[in-house]
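In: With the input below, show me the fold.
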Amino acid sequence: MKAQGFRALLASKTRAAGRKAGHWLDIAKYVAVAVAAAVVTLAAVNLTPEPRVIRTIVPHRFDAADPQFVQSMSSYSQGQISGQNAVQTLVNGDEIFPAMLQAIGVARSSIDMETYIYWSGSVGYQFATALAAKAREGVEVRVLVDWLGSLPFDENLIHIMTGAGVRFQRYRPVYWYTLDRVNNRTHRKLLIVDG
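Out: Model (predicted):
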């Protein structure tokens, strides 16, 4: 009789423990659904583009080669532009890339390059090898590329540069905890040689 009572007590305790475990599993399911909904909402808010509205139209009064351009840029930037500076208009990669590679080739002390998109293929290889060659010569070379803009990046190009001593960084990699800043990118395209 005592054994049956003990078994009944044990069975009731086991059922109660099972109900408690089931209760916690139900709560865990609701929490998981809430977290998933929050992640989807956060992603939707950050990945939905805002409508682009041009609020100020800047009139195009003169070309970059016009002497008035230098004076205008000086007033916009609140800085002095010296007489030794020159502005040359370069159109598209056919004109831009050779000029950039030439500037890299004559660098003596430093090269700082920042870009949104780093090119894969032959153009990317030309830049990687030119930057690596200057780093091997003792020129301080720093490259900053946007993480999102350089997603289809050939890792071999990174190894070519870093193996030669180039300081290479990606700007704002995206992690789960930075999804709210996924659109904070760098769209600057800078090449500063010996500056």
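In: all contacts plus neighbour counts: C-alpha atoms, from now on.
Out: Noted.
In: Let me know the helix or strand that residue 9 is in.
Out: Element membership for residue 9, per DSSP states H and E: helix 2-47.
In: Which is the succeeding secondary structure element to that helix?
Out: Using DSSP H and E, the helix or strand that follows helix 2-47 in sequence is helix 67-77.
In: distance between that next one and the chain's centre?
Out: Relative to the centre of its chain, helix 67-77 is centred 31 Å away, using C-alpha atoms, centre = their mean, to the nearest Å.
In: this one next, for a side-by-side:
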Amino acid sequence: MLWIIILLILLLMIDFQVGRFLVSKRNNSQSWQTTTEEVELFAEGNSLFEAMIADIEKATESIDIQFFIIRNDRISNQFYTLLARKHAEGVRVRLLTDWVGSFKFRKKWLNQKFFVRKTNPPRFPFFYHLQQRNHRKVLVIDQRISYFGGFNLGDEYVGKDVKLGKWRDYHLRMIGKIGEVMQESFTNDWGFTNKGQIPQTGDIEVLSTEGEVLEKELLDYIENAKETIEIGSPYFIPTRKLAQALMDALARGVDVTILVPEKADHIIAKAAALPYFRKMKEHGATIYLYVDGFFHGKVLFFDRKICDAGTANFDRRSLQLNQELNLIVGHEHPIYHVMRKTFDFDISTSKRMTDTWLNHQPLYLKILSWISIPFRIFL
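Out: Predicted coordinates for the structure are as follows:
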């Protein structure tokens, strides 16, 4: 039995390395410059889904909706019923989800009441596809109103999970030209490539990434930071290069602040983060623990001048494996202001991580942190 487990681990490692090489050769990452007229940030699920439903109700031409995870529960069925009705009214409805992320996706969603597809289905030889996930979450209505961020579709995202409690996340609603970009991102994932069709002008940079592109992008920002680096993420499992870059930043006097949840929705991911927390603290980083439920937001600030927000976590899966969607804005942009205000509030309601907190973690977590070392590339 042990040799079978060892063989499977070796195959996963080979798959990862070969897949990473192949993706580097045919990388589909893309960037756009665009604008938006209106911006609204949602940090809790009930108000977000209410706004989405209200906008979907008003759709007259098209609805393109994409989530990494879709549950089989009350809120997902509410969306299903609404989308089926809009399709019957003559609105083009396309729904996209990840094969693994929505593995238990109910078959009734595939009954041709509207168009449904799953990305990244397994195929032989796997070479990355077994592990790569489309982690993007996008909703585009009539090519003008767009949503994107960290929320998936399910009751847990409105605080119905007894263990996790309130769900804290960052999701943007935008009106304007950025809707065309979100539409193109969705269309590319759907299977049609329209690169170069959108004018490249504006004060928002949108990044659609896969492979190691996001890691390289963040590495550049971290290495050039002069005063502050702030990171909000549900998981903290940086690549070796990013971990070293953060320690180098601390050594040159940059203040590094990290916000993570105290609760864990994936226990192995929490265990894998413990050694990084300890190392960051030893080098002078300030780490905050979000305690009012589960924190799932994804945001970075550099020198209080640049904001990076979107679907990517600060973990190796998002940085080297997943297909992600992020935007970058300067400090004068409205998106920066709403993200800054919400992040500062979340920091103010969190508690600082102490050495005592680290030292008193359960023994099983400490053991898992060592066991997880060979698997960090998948976390």
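In: Let me see the contact set for the alignment partner in the first structure of residue 78 of the second structure.
Out: Alignment note (TM-score structural alignment): residue 78 of the second structure maps to residue 126 of the first structure. If a contact means C-alpha atoms under 8 Å, 6 or more residues apart in numbering, then residue 126 of the first structure has no contacts.
In: In whichever helix or strand residue 126 of the first structure is part of, which residues are buried?
Out: Using DSSP H and E, residue 126 of the first structure sits within helix 121-136. By neighbour count on 16 or more other C-alpha atoms under 10 Å, the buried set for helix 121-136 of the first structure is 125, 126, 127, 128, 130, 131, 132, 133, 134, 135.
In: Can you tell me which of those is nearest residue 162 of the first structure?
Out: Closest approach between the buried residues of helix 121-136 of the first structure and residue 162 of the first structure, by C-alpha to C-alpha: residue 132, at 7.7 Å.
In: how close does that closest one sit to residue 71 of the first structure?
Out: Between residue 132 of the first structure and residue 71 of the first structure the computed distance is 37 Å (C-alpha to C-alpha, to the nearest Å).
In: Residue 4 of the first structure too?
Out: Computed as C-alpha to C-alpha, the residue 4 of the first structure to residue 71 of the first structure distance reads 101 Å.
In: The helix holding residue 126 of the first structure vs the second structure - mean distance after superposition?
Out: Superposing on the second structure and averaging over aligned pairs (mean C-alpha distance after the TM-score superposition for the first structure), helix 121-136 of the first structure comes out at 0.6 Å.
In: with the buried residues of helix 121-136 of the first structure in mind, which one is nearest to residue 175 of the first structure?
Out: Closest to residue 175 of the first structure, out of all of the buried residues of helix 121-136 of the first structure and judged by C-alpha to C-alpha, is residue 128, at 26.7 Å.
In: Can you name the residues that contact the closest one?
Out: Residues in contact with residue 128 of the first structure (C-alpha under 8 Å, 6+ apart) are 157, 158, 160, 161.
In: lining up those with the second structure, which overlap?
Out: With both residues aligned by TM-score structural alignment, their matches' C-alpha atoms under 8 Å, the contacts of the contacts of residue 128 of the first structure that the second structure also has are residue 157.
In: Now, the contacts of residue 128 of the first structure that are in strands?
Out: Judged by DSSP state E, strands contain none of these.
In: ok, and the most crowded of the contacts of residue 128 of the first structure?
Out: Counting by other C-alpha atoms under 10 Å, residue 161 has the largest number of neighbours within these, with 26 neighbours.
In: Leaving out chain neighbours, which residue sits closest to that residue?
Out: residue 132 (4.8 Å; C-alpha to C-alpha, 6 or more residues apart in numbering).
In: Contacts only, for that neighbour.
Out: For residue 132 of the first structure, the contacting residues are 160, 161, 162, 163, 164, 165, 166, by C-alpha under 8 Å, 6+ apart.
In: Which of those residues are retained in the second structure?
Out: Shared with the second structure, among the contacts of residue 132 of the first structure: 164, 166 (both residues aligned by TM-score structural alignment, their matches' C-alpha under 8 Å).
In: Of the contacts of residue 132 of the first structure - the most surrounded one?
Out: In terms of neighbours by other C-alpha under 10 Å, the contacts of residue 132 of the first structure top out with residue 161 at 26 neighbours.
In: Quick check, that one in contact with residue 134.
Out: No - checked against C-alpha atoms under 8 Å, the pair residue 161 of the first structure and residue 134 is beyond contact range at 9.9 Å.
In: Measure how buried the closest residue to residue 294 of the second structure other than its chain neighbours is and give me the count.
Out: With C-alpha to C-alpha, 6+ apart as the criterion, residue 294 of the second structure has its nearest non-adjacent residue at 5.1 Å, and that residue is residue 167. By other C-alpha under 10 Å, the residues close to residue 167 of the second structure number 22.
In: Is residue 167 of the second structure in contact with residue 261, as I believe?
Out: No - applying C-alpha under 8 Å as the test, residue 167 of the second structure and residue 261 come out as separate, 10.4 Å apart.
In: burial count for residue 236 of the second structure?
Out: 25.
In: contacting residues for it?
Out: Residue 236 of the second structure touches 260, 273, 276, 313, 314, 315, counting by C-alpha under 8 Å, 6+ apart.
In: Just want to check the distance between the fifth one and residue 135 of the second structure.
Out: Going back to what we said before, that points to residue 314 of the second structure. Distance from residue 314 of the second structure to residue 135 of the second structure, by C-alpha to C-alpha: 13 Å.
In: ok, which stretches of the second structure are helices?
Out: All helices of the second structure, identified by DSSP state H, fall at 2-25, 45-57, 74-88, 178-190, 213-224, 240-251, 267-282, 316, 334-348, 355-359, 363-371.
In: what angle do the longest one and helix 213-224 make?
Out: When you say that, I think you mean helix 2-25 of the second structure. Angle of helix 2-25 of the second structure versus helix 213-224, following axes from the mean of the first three to the mean of the last three C-alpha atoms, to 10 degrees, is 70 degrees.
In: Would you mind finding the match for residue 140 of the first structure in the second structure?
Out: Using TM-score structural alignment, the equivalent of residue 140 of the first structure in the second structure is residue 92.
In: Thought residue 61 was touching its match, still the case?
Out: Yes - with contact defined as C-alpha under 8 Å, residue 92 of the second structure reaches residue 61; the gap is 6.3 Å.
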